[in-house]
Structures are given as structure tokens and as C-alpha cells.
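Novice: need a 3D model of the sequence below.
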Amino acid sequence: MIDVQVSIIIVNYNTTALTLQCIKSIRKMVLGIRYEIIVVDNHSSEGAVALLASRKDITFIRNGENLGFGRGNNKGAECAKGKYFFFVNSDTYFVNDAATILHTFMEEKGNERVGCCGGMLLTSDGKKQASYGNFPSVFGVLSEIGLYRLYRKRFTDRLSIAVKDGAVHVKEVDYITGADFFVRSAVFRQVGGFDPDFFLYFEETELAWRIRHAGFMSMWVPAARIVHLEGGSTTDTSGKWPLQKIRFFTQSRYLYFRKTTGRWALLAVKMLLSFQALMRWIYRRERYYFDVFRIIVTS
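Specialist: The predicted structure is shown next:
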């Protein structure tokens, strides 16, 4: 049996066309390593998912319910054979051999304490996307409501939970965006994988937090490049986040603070976000913003 160097794991939920596009790009671009592709379907309702189930060149796992992003990826990791796991979103596609670039980086002498890494995420027209971020903090949330204008560079470098970076140099970061999360399988298993309490959002941030506390680093390797069609499974054309997306995001944000910094930090964050949402509703006077305020207060 040929040893697998990298297990590429994709969670699919009603995004079969995007997942097929992702697989096609992997087959075209990833040429320098031995890899396997594992697709985990979170109980999609679309009939097209049969196209994935029928493929012989992937491992297909069909869940009996929608387990969410983290638990879905954990299912894929359970059967993965690679020394490294490469978790990629279904709404991504490779524009270079990102998997080999990240694998080569992790194998370099001196990088033994790098637990995970990721590449540069781009929009379909080549613009930079948020590829990494800083661990959430109370001061970061306080800054979000307007204070960041007083220290924009510090906010971006040290406090923002999502960072777009046009640099070309490798650097240590707090966490790698979950759209292209490349991790040592031994480290992933050591820290327990994705926390199943997170359904969607912040699961990669909390995992990176545990990786950091286990003594490993997260690194950004911008030479690896992947297009991310962000929101492929939660599309909206209004220019506003769908309320369900806001609910998932808010619940996971609160859960992150509760698990990593404690209930007093969570209380402070909830008060700050509630105040921000209330002011936005008073200023806008639209039902949508009242609904956002209600979600933030009641989550």
C-alpha cells in the first residue's frame, strides 16, 4: 500500500457542484504529493449528491444528519490515513499546488513545532480575503464598536478576528481560517480534533487556541493560494447577512469566549455587542436590525 502523505477532507452540504469543482482543481493542481480525498456529506437534500457518492476516486461518507462543520470534519479525520489533514471548504478551488507547498513547509527542518498552517485565500477575481486572524478578546470586541479608528494598525495586527494580508512572507499567526486548515494528524488527534459543541463558525479558532496551548504554532504560508467563494452554502443577495448566519456566528462566538476566557469575559462581550446592535437599530430603524439585536441579546 502506498503511504498517504496528505488527507484532503471536504465537508459538503447542498454544495455538490462546488465540491465537484474543488475536487477537479485538486486533481489538476496537486501533483507533488501522495494524497487522498475524503468527502463528508452532511445529509444534503439535493439529488446531485449522488454524483459524489458514485465517484470511485474519493472516499465518500454520508451522515444521517447535518453535523455541522467541525463534527463533519471529525468524521472525515476518523478514516483519514495521511500524516497531515488538509481541511478545505467545499466552496474553494486550488489555483496552484497549495497542498504540496504546505506539506513541504511542514516537513522543513526546524518546523517541527508548527502544528498547523494555511495559505492565502483569494476571491475569484484575485483579491485578498481574510486568511487568518487574531484570537478573539474583550478588547477586540470593544475596538469593533468604533475605537479601532484610534489604532487601526494595532487593531489589524493584534486584535481583528479576520485579517486580509497582501504580504508574501511566512509568519506566525493566532489561527488559520478554516477554509484551508492544514494540520499534523498527530497534533489534531493529540488536542482532540474539532470541538463538537461548535456547529458552525469559530471551530477552527478554538482548535488553534488548543493547538497553541499544547505548545505548537500556527503559520501563514502565502505561497499556497486558494480561491474561496465565501458563503457558497449560505448565499444571500441582499447585501446583509442572513439572520440564521448571524445566529450561528453569535452563538459560536459566545461559546468560544465561554470555553477559552470564562463567563465574565462572555458577559462583557455580550453587553458590548448588544449595545452595538441596539445603536445600529436605533440609527437604521429597520426591522432587520431589530432582529439582529434580538439574536445577539437572546443567544
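Novice: going forward, measure contacts between C-alpha atoms and count neighbours the same way
Specialist: Fine.
Novice: okay, and Arg280 sits in which element?
Specialist: Assigned by DSSP states H and E, Arg280 belongs to helix 263-284.
Novice: what's next to that helix, contact-wise?
Specialist: Here helix 263-284 makes contact (Cα atoms under 8 Å, 6 or more residues apart in numbering) with 138, 141-142, 145, 254, 257-258, 287, 289-290, 292-293, 296-297.
Novice: the structure of the following sequence is requested for comparison with the preceding one:
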Amino acid sequence: MVEEIAKMIAEGRGQEAAQAIRRAKQEGKTGSDWIVLEAELAVMEGKIEEARRLLAAGLEQDPEHSEFFVVLGETYSFENSNLAYLCFEQALLYCQTEEDEEMICAAMEDLRKRCGFRVRETSFLIVSYNDRELMKACVSAIRKSVRRGTYEIVVVDNRSTDGVQKWLRDQLDIRLIENGRNVGYPTGMNIAYRACRKENDIFMLNNDAVLTPNAYFWLRMALYAGREVGAVGPMSNEASGQTISPVPGTMEETFLLAKGINLPSEDPCEEALSLTGFAVLIGAEAAKSVSMEKDIMDDRYSPAYFEDDDLSVRILYAGYRNRIVHNA
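Specialist: Purely as a prediction, here's the structure:
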């Protein structure tokens, strides 16, 4: 029955599909596949906000459902090709069939050819000092959140003493730079920035920060909402000006809470003077605009503190905007 209704929608038989969906709901048919059908019908009828509302409800129950992101991408196809591309890329992350993967890749290729397309890959920059288990959790979350082959991880270790260096050396997808002494956070981040691919967007991430499912995706959606956006930052359980409420007490509570947060939202962003430096995603153009002789941060703030405020203000002075993303 699901396939039959999907065919109706594909053939433009909207009224017939709507009647079939209503009958199915009366019969108690529920689940992700039915939400996808309702959302696709809403897109076909031009009811974009209704489609996104349906998808938000679906993603709260099943945040790794590939088809939700495909339909979400369709809602952006004529509004913002970059956002549509990000949705399809997220669908690809969760895709489980070769046939669907081919269809998604074809849609992404079409979007790449559009005027104004500018989506870039991401360089994750991390300064390490001890906290081996936290670093493992941080890197593991990156790997789960980002499609393989579309990112790099650059870690600068400030002469840790707890064995984290050995673990980092064994990770084939991490470019490790080992300092002979603890040079502090701003200098360490500058070393990482010099080593990364400058054509990429830059994600400065603390080693104790763990990405929840789809948080990275919604940060990118905020970054590519318009060319005026230079940097975005997420919510957290402990970050000045960016703390969620209620504050979760455990990692399990954090991930459970995130299921109800990392969702489509009508107006999720807040303009900000400063972004807290635990996790800041900066567009490649903005990063180049504020870099100082190949450095992204001002070494004068070493060993730490206020370097994120300084960076945020320089991004504003360069003509960009900083935004806190409440659905990440």
C-alpha cells in the first residue's frame, strides 16, 4: 500500500493519494513510512511548512531515517540549493540501500551544478591535553556525524601525559601534531589551522565536546542559510550563553534531550555578539577574512580565555554574522 501511494504522488495524483492516506490513518496505519508519504504529499501541494512539521515529528522518533532527510531536501530545492544539498548529504549518511544511494547522489550532483552552490567540506580542529577518554568520545561522535571522505580531523597535542598521544597516533583519519610543550589553546589552535585545508569550513571543537546525532547537520544548515553568516555555535549542557534547559546530568540524558532539539525549526537561530569557543563552525570565506598572517586566533590570549570573544568580534567586523543555533 505504501508503494502504491508513493506512485500516486510521483505521478501527481495528489487528491487520490490524500484519500488513500486518510483511509490508511483511519485503519491505524502509522510509522516512519507514512510520515514520509504525508510529507511528500505536502511538498507536492506546496505546503512546505506542513511538510517540515511532519518531518520534525518523524525525526524526533527516528533521527536516522534517511528518507526524512530526502524529503526535507525537497522542501529546500527551490529555496536554497545549498540547504537542499546538505539534506541529501545527511540522507546519504543514513542510507542503507545501494539503489537509494544512487538516487541521492544523482540529486546531489544536479545541485552542485546550480548557480550559487558553495557547500564545502569541514576541517575539525582540536587542541588536546590529556582527557584520553573524552577525546575518544569526541572523535567517535565526529565519525558518526559526518560522511566518510567529506572531512578531516587535525589534532594538536600539547604534550599530554595520560597516553592520549599514543591513541591519537593509531587513528588513521587523524592528522596529529605533537608539541614539545604546552603552548596553550590559542597557539595550539593556530598550529592546527595552519595544517588544515584552507578551502574547507573550520570547526573548532574542544576535546571534551561530543556531537549529538544531527547536531553537526543543523549547524551547517544555519551556516549556509545565507552568505552573511560567518560562524555558528550550538547549545550545550555547559557553555556561557549557550546552555540548554533543563541541564542534563548524564551523557544518556543529553542524547535523549537532543532527540527533541535537533529537529527542523521555523526560526532556530539567534544573533550573537560572541560565540563560546567550545564548538564553533566557521565558513571558509569568513575564516580567511579574519585570519592574521595565517593564524585564526590571537596568540596574545594564550594560554586561554577570551580568544573566542576576540575571534567573534573580528568576524563581525569583517561583515559577517555570528549565530547561536538552538536546534543543535
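Novice: buried members of the contacts of helix 263-284 of the first structure into PyMOL, please.
Specialist: Here is the PyMOL selection string for the buried members of the contacts of helix 263-284 of the first structure, based on 16 or more other Cα atoms under 10 Å:
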select buried, resi 138+141+142+254+257+289+290+292+293+296+297
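Novice: the helix or strand that contains Ala107 of the second structure corresponds to what range in the first structure?
Specialist: Secondary structure from DSSP H and E places Ala107 of the second structure in helix 98-112. When the first structure is aligned by TM-score structural alignment, helix 98-112 of the second structure has no counterpart there.
Novice: buried set for that helix?
Specialist: For helix 98-112 of the second structure, a neighbour-count test (16+ other Cα under 10 Å) marks Asp100, Glu101, Ile104, Cys105, Ala107, Met108, Leu111, Arg112 as buried.
Novice: thinking again about what came up before, tell me which of the contacts of helix 263-284 of the first structure fall in helices.
Specialist: The helices, defined by DSSP state H, take in 138, 141-142, 254, 257-258, 287, 289-290, 292-293, 296-297 from the contacts of helix 263-284 of the first structure.
Novice: show me the helices in the first structure, by range?
Specialist: Taking DSSP H, the helices of the first structure run over residues 16-29, 50-53, 68-79, 98-107, 138-144, 152-154, 185-191, 203-213, 243-260, 263-284, 287-298.
Novice: could I get those helices as TSV with distance to Val40 of the first structure?
Specialist: Shown next, in TSV, are the helices of the first structure (distance: least, Cα to Cα, whole Å):
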stretch	distance to Val40 of the first structure
helix 16-29	10
helix 50-53	10
helix 68-79	6
helix 98-107	19
helix 138-144	34
helix 152-154	39
helix 185-191	17
helix 203-213	17
helix 243-260	21
helix 263-284	33
helix 287-298	30
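Novice: between the ones you listed, which one is nearest to Glu172 of the first structure?
Specialist: Checking the helices of the first structure against Glu172 of the first structure by Cα to Cα gives helix 203-213 as the closest, at 11.0 Å.
Novice: average offset between that closest one and the second structure?
Specialist: For helix 203-213 of the first structure, the mean deviation from the second structure after alignment is 0.9 Å (mean Cα distance after the TM-score superposition for the first structure).
Novice: distance between that helix and the chain's centre?
Specialist: Offset of helix 203-213 of the first structure from its chain centre (Cα atoms, centre = their mean, to the nearest Å): 11 Å.
Novice: identify the residues contacting that helix?
Specialist: 69-70, 115-116, 135, 174-178, 181, 187, 191, 193-195, 217-218, 252, 256, 260.
Novice: repeat that with 6 Å
Specialist: Helix 203-213 of the first structure has contacts (Cα atoms under 6 Å, 6 or more residues apart in numbering) with Tyr175, Gly178, Phe194.
Novice: any idea what Ile191 of the second structure aligns with in the first structure?
Specialist: Alignment note (TM-score structural alignment): Ile191 of the second structure maps to Lys75 of the first structure.
Novice: can you tell me the closest non-neighbouring residue to that match?
Specialist: Val40 (7.2 Å; Cα to Cα, 6 or more residues apart in numbering).
Novice: and that neighbour, what's its match in the second structure?
Specialist: Val40 of the first structure maps onto Val156 in the second structure, by TM-score structural alignment.
Novice: which parts of the stretch 51-200 of the first structure are strands?
Specialist: 59-62, 84-89, 92-94, 114-122, 130-133, 163-164, 171-173, 175-176, 180-184 (DSSP state E, counting those that start in this stretch).
Novice: of all those strands, which one is nearest Leu20 of the first structure?
Specialist: Among those, strand 92-94 comes nearest to Leu20 of the first structure, with 9.6 Å by Cα to Cα.
Novice: in the second structure, what range does the closest one match?
Specialist: Mapping strand 92-94 of the first structure onto the second structure (TM-score structural alignment) gives residues 209-211.
Novice: quick one on the thing from earlier: just put the contacts of helix 263-284 of the first structure in a markdown table and tack on distance to Trp281 of the first structure.
Specialist: A markdown table is the format used below for the contacts of helix 263-284 of the first structure (distance: Cα to Cα, whole Å):
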| residue | distance to Trp281 of the first structure |
| --- | --- |
| Val138 | 22 |
| Val141 | 18 |
| Leu142 | 18 |
| Ile145 | 14 |
| Tyr254 | 21 |
| Phe257 | 25 |
| Arg258 | 26 |
| Arg287 | 8 |
| Tyr289 | 5 |
| Phe290 | 6 |
| Val292 | 8 |
| Phe293 | 7 |
| Ile296 | 12 |
| Val297 | 13 |
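Novice: return the residues in contact with Arg225 of the first structure.
Specialist: For Arg225 of the first structure, the contact set (Cα under 6 Å, 6+ apart) comprises Ala98, Gly119, Met120.
Novice: how far away is it from Arg34 of the first structure?
Specialist: Relative to Arg34 of the first structure, Arg225 of the first structure is positioned 19 Å away (Cα to Cα, to the nearest Å).
Novice: now swap in Val138 of the first structure and tell me
Specialist: Distance from Val138 of the first structure to Arg34 of the first structure, by Cα to Cα: 43 Å.
Novice: same question, Lys259 of the first structure
Specialist: 37 Å.
Novice: more neighbours: which of the two?
Specialist: Arg34 (14 against 11; other Cα atoms under 10 Å).
Novice: next, count neighbours for Ile8 of the first structure.
Specialist: The number of residues packed near Ile8 of the first structure is 26, by other Cα under 10 Å.
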